[in-house]
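Any chance you can model this:
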Amino acid sequence: MMKNSDWFSSKDYAGEKTFLLWSSLTNTIPTLFWFLLYILKDEFIFEKVFNEINEHFPKEFFDNIQHISFNDNILHDKLICCIYLESIINESLRLYSNSMIMRKSIKNFEFTLHDKRKIFIKKNSLLRYILILLKMIQTILLLQINLFLIDL
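All right, here's what the predicted structure looks like:
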């Protein structure tokens, strides 16, 4: 936007920045809340995540950050190893995010709409949906979408 500032007014620029701020806060804060709730309410999950974080991010790692030229790749590589942490974040997003997500179907399936029309989905089709809508059609998909499930 700044490269083509002659195309955009100050109002356009402010609107875009407000949109970015709002969209980040819309999902980040609620997801963080639910993420912490699920970790703290279940001792087994808490222990798994706590041990995983301590294994990949020991105290010495943070003590040495000031003394080394910190590389984002180091942090990225360590975060990739935190599979339980990632699972909880993904599950929190699945349950409480308002965003649209995309998934690939793992098999052929069909379902009937209220007016008797049938929808056919082929294996490996890309599906886009808003999570709040998925909660409304959980009986069609036969999922326990309100159940917090992590890969432990």
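
switch to C-alpha atoms for all contacts and neighbour counts from now on
Noted.

all helices of the protein, in order?
Using DSSP state H, the helices assigned to the chain run over residues 10-41, 43-56, 59-63, 72-80, 83-96, 131-136, 138-141.

So which of the ones you listed is nearest residue 112?
Smallest distance to residue 112 across those (Cα to Cα): 8.5 Å, for helix 138-141.

quick one: contacts of that closest one?
Applying Cα atoms under 8 Å, 6 or more residues apart in numbering, the contact partners of helix 138-141 are 111, 144-145.

One more, please, to line up against the first structure:
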Amino acid sequence: MGNLLSAMFSATDVQQEWNRGELWAFVYRIMFSASFRTLFGRHKENKDETARLVHSMEEFQKYDKRFPEIISNVPWWLMGQTRKRYEYLKSMVSPAELSQRGLSDFMRMRQEIYTDGELSADEKAAFNFATMWASLSNTLPAAFWTLYHLLKDPVAMAAVRAEVDQLLKETGQTLENVKEGGEMIHVTRQQLNDMKCLGSAINEALRMCSASIIIRVATEDAELALESGSTFRIRKGDRVGLYPGFLHMDPEVYDHPETFKYDRFLENGQEKTAFYKNGRKLRHYLLPFGHGVSMCPGRFFALNEIKQLVTIVVCYFDMELIDMETPPMDQSRAGLGTLAPLNDCLFRYRFKQGCL
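As a prediction, the model looks like this:
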């Protein structure tokens, strides 16, 4: 929360007049900085840390745009500066660099594991960069779409704001006493878990923007029984790809699937888990993070970070969309995770009264 607040305030003009900005760029900068510092800590000596992070963010964004080509094994020499950017980003999380940072316990333990595995310094840097990429590439678009849809839907935003206000009331926190004490809004992990309305809005955004493919390799010959009554034969060694996007946009499972409904995953104040297809209750109805043993291990970190981002926005800012036309999604990432907006959209913001 501290890293998100710090990134938010450094990315905004601290005043109570309306400011204009681009929402995707706004979310990207805040989430990149907060995620990086949460995992890898702050540099102990470098006074140009903010400038370095901004440059790293720009390099990461350019690298990430080539990700579909990278995993398709397109040669580096066909991708311009991509290899150079990869080496630079690795240097930001190399063992030598991390020795100068106040690492999170998670990353510190990973470094110990790498040392026990007798990995080279370059291999450690590569693994650290993989962690860095995994913490950012799919979380950033999910955070953008959650905030975008809440800003576009006043009813949804009002419901989330009421939930945040209730949390503050129950914990005795107000913007006034936070300001006077020089403190920050604080929520525990359990309190984040209890934010069912906001959790539903995030799940709804993920339902609409996630586009991962789940891939499995058959370890033996098998036959799949299809709903139609026919069977499909799979041979040992065959690769099977499952695309949850078809499920997420199935109108029989989700009424009006192209419409954002913040309370779609909410029922009587609790998380809704009953969704049906052909009259049968679905065991798996939402799969933005994959499934089984390969399910994204950082999903809780991502969801809680998005919840914290929205909580900060609700507490400290007035925000309004200027561009009301929903930007299209970048389909070049289809099959690889959550889809970013193809173009940015304008919004305006200001600090709430009493926040300065």
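
picking up where we left off before, JSON lines for the helices of the first structure, including mean neighbour count and distance to residue 117 of the first structure?
Compiled in JSON lines, these are given as follows (neighbours: other Cα atoms under 10 Å; distance: least, Cα to Cα, whole Å):
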{"stretch": "helix 10-41", "mean neighbour count": "13", "distance to residue 117 of the first structure": "34"}
{"stretch": "helix 43-56", "mean neighbour count": "15", "distance to residue 117 of the first structure": "43"}
{"stretch": "helix 59-63", "mean neighbour count": "10", "distance to residue 117 of the first structure": "58"}
{"stretch": "helix 72-80", "mean neighbour count": "11", "distance to residue 117 of the first structure": "43"}
{"stretch": "helix 83-96", "mean neighbour count": "19", "distance to residue 117 of the first structure": "28"}
{"stretch": "helix 131-136", "mean neighbour count": "14", "distance to residue 117 of the first structure": "18"}
{"stretch": "helix 138-141", "mean neighbour count": "12", "distance to residue 117 of the first structure": "14"}
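
Tabulate those in JSON lines, adding columns for distance to residue 121 of the first structure.
Shown next, in JSON lines, are these (distance: least, Cα to Cα, whole Å):
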{"stretch": "helix 10-41", "distance to residue 121 of the first structure": "29"}
{"stretch": "helix 43-56", "distance to residue 121 of the first structure": "35"}
{"stretch": "helix 59-63", "distance to residue 121 of the first structure": "48"}
{"stretch": "helix 72-80", "distance to residue 121 of the first structure": "32"}
{"stretch": "helix 83-96", "distance to residue 121 of the first structure": "21"}
{"stretch": "helix 131-136", "distance to residue 121 of the first structure": "16"}
{"stretch": "helix 138-141", "distance to residue 121 of the first structure": "12"}
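
closest to residue 116 of the first structure out of the ones you listed?
The nearest among the helices of the first structure, by Cα to Cα, is helix 138-141 at 13.4 Å.

Have a look at how far, on average, the closest one is from the second structure.
Following the fit onto the second structure, the mean deviation recorded for helix 138-141 of the first structure is 7.7 Å by mean Cα distance after the TM-score superposition for the first structure.

Same check on stretch 33-41 of the first structure?
Once fitted to the second structure, stretch 33-41 of the first structure is off its aligned match by 0.7 Å on average (mean Cα distance after the TM-score superposition for the first structure).

Just tell me the aligned range of that stretch in the second structure.
Mapped onto the second structure using TM-score structural alignment, stretch 33-41 of the first structure spans residues 144-152.

what's next to that stretch, contact-wise?
Applying Cα under 8 Å, 6+ apart, the contact partners of stretch 144-152 of the second structure are 23-24, 27-28, 156-157, 201-202, 205-206, 209, 260, 262, 310, 319-321, 324.

re the thing from before, just the buried ones among the contacts of helix 138-141 of the first structure, please.
Buried members of these, counted by 16 or more other Cα atoms under 10 Å: residue 145.

So which of the contacts of helix 138-141 of the first structure is the closest to residue 3 of the first structure?
Checking the contacts of helix 138-141 of the first structure one by one against residue 3 of the first structure (Cα to Cα), the nearest turns out to be residue 145, at 43.7 Å.

Isn't the closest one up against residue 136?
No - when contacts are counted by Cα atoms under 8 Å, residue 145 of the first structure is not listed as touching residue 136 (10.0 Å).

Just give me the neighbour total for the residue lying closest to residue 226 of the second structure once chain neighbours are set aside.
With Cα to Cα, 6 or more residues apart in numbering as the criterion, residue 226 of the second structure has its nearest non-adjacent residue at 7.3 Å, and that residue is residue 232. Residues near residue 232 of the second structure, counting by other Cα atoms under 10 Å, number 9.

what's the distance between residue 232 of the second structure and residue 2 of the second structure?
52 Å (Cα to Cα, to the nearest Å).

do the same with residue 131 of the second structure
Per Cα to Cα, residue 131 of the second structure is found 21 Å from residue 2 of the second structure.

Could you check what's spatially nearest to the most centrally placed residue in the first structure, not counting adjacent residues?
Residue closest to the mean C-alpha point of the first structure, counted by Cα atoms, centre = their mean, is residue 93 at 4.0 Å. Leaving aside its chain neighbours, residue 93 of the first structure sits nearest to residue 31 (6.0 Å; criterion: Cα to Cα, 6+ apart).

Quick one: residues contacting that neighbour.
Neighbour list for residue 31 of the first structure: 89, 92-93, 96-97 [criterion: Cα under 8 Å, 6+ apart].

how about 10 Å then?
The contact partners of residue 31 of the first structure, taken as Cα atoms under 10 Å, 6 or more residues apart in numbering, are 25, 37, 89-98.

so which of those residues comes closest to residue 61 of the first structure?
Looking at the contacts of residue 31 of the first structure and their distance to residue 61 of the first structure, the nearest is residue 89, at 22.6 Å (Cα to Cα).
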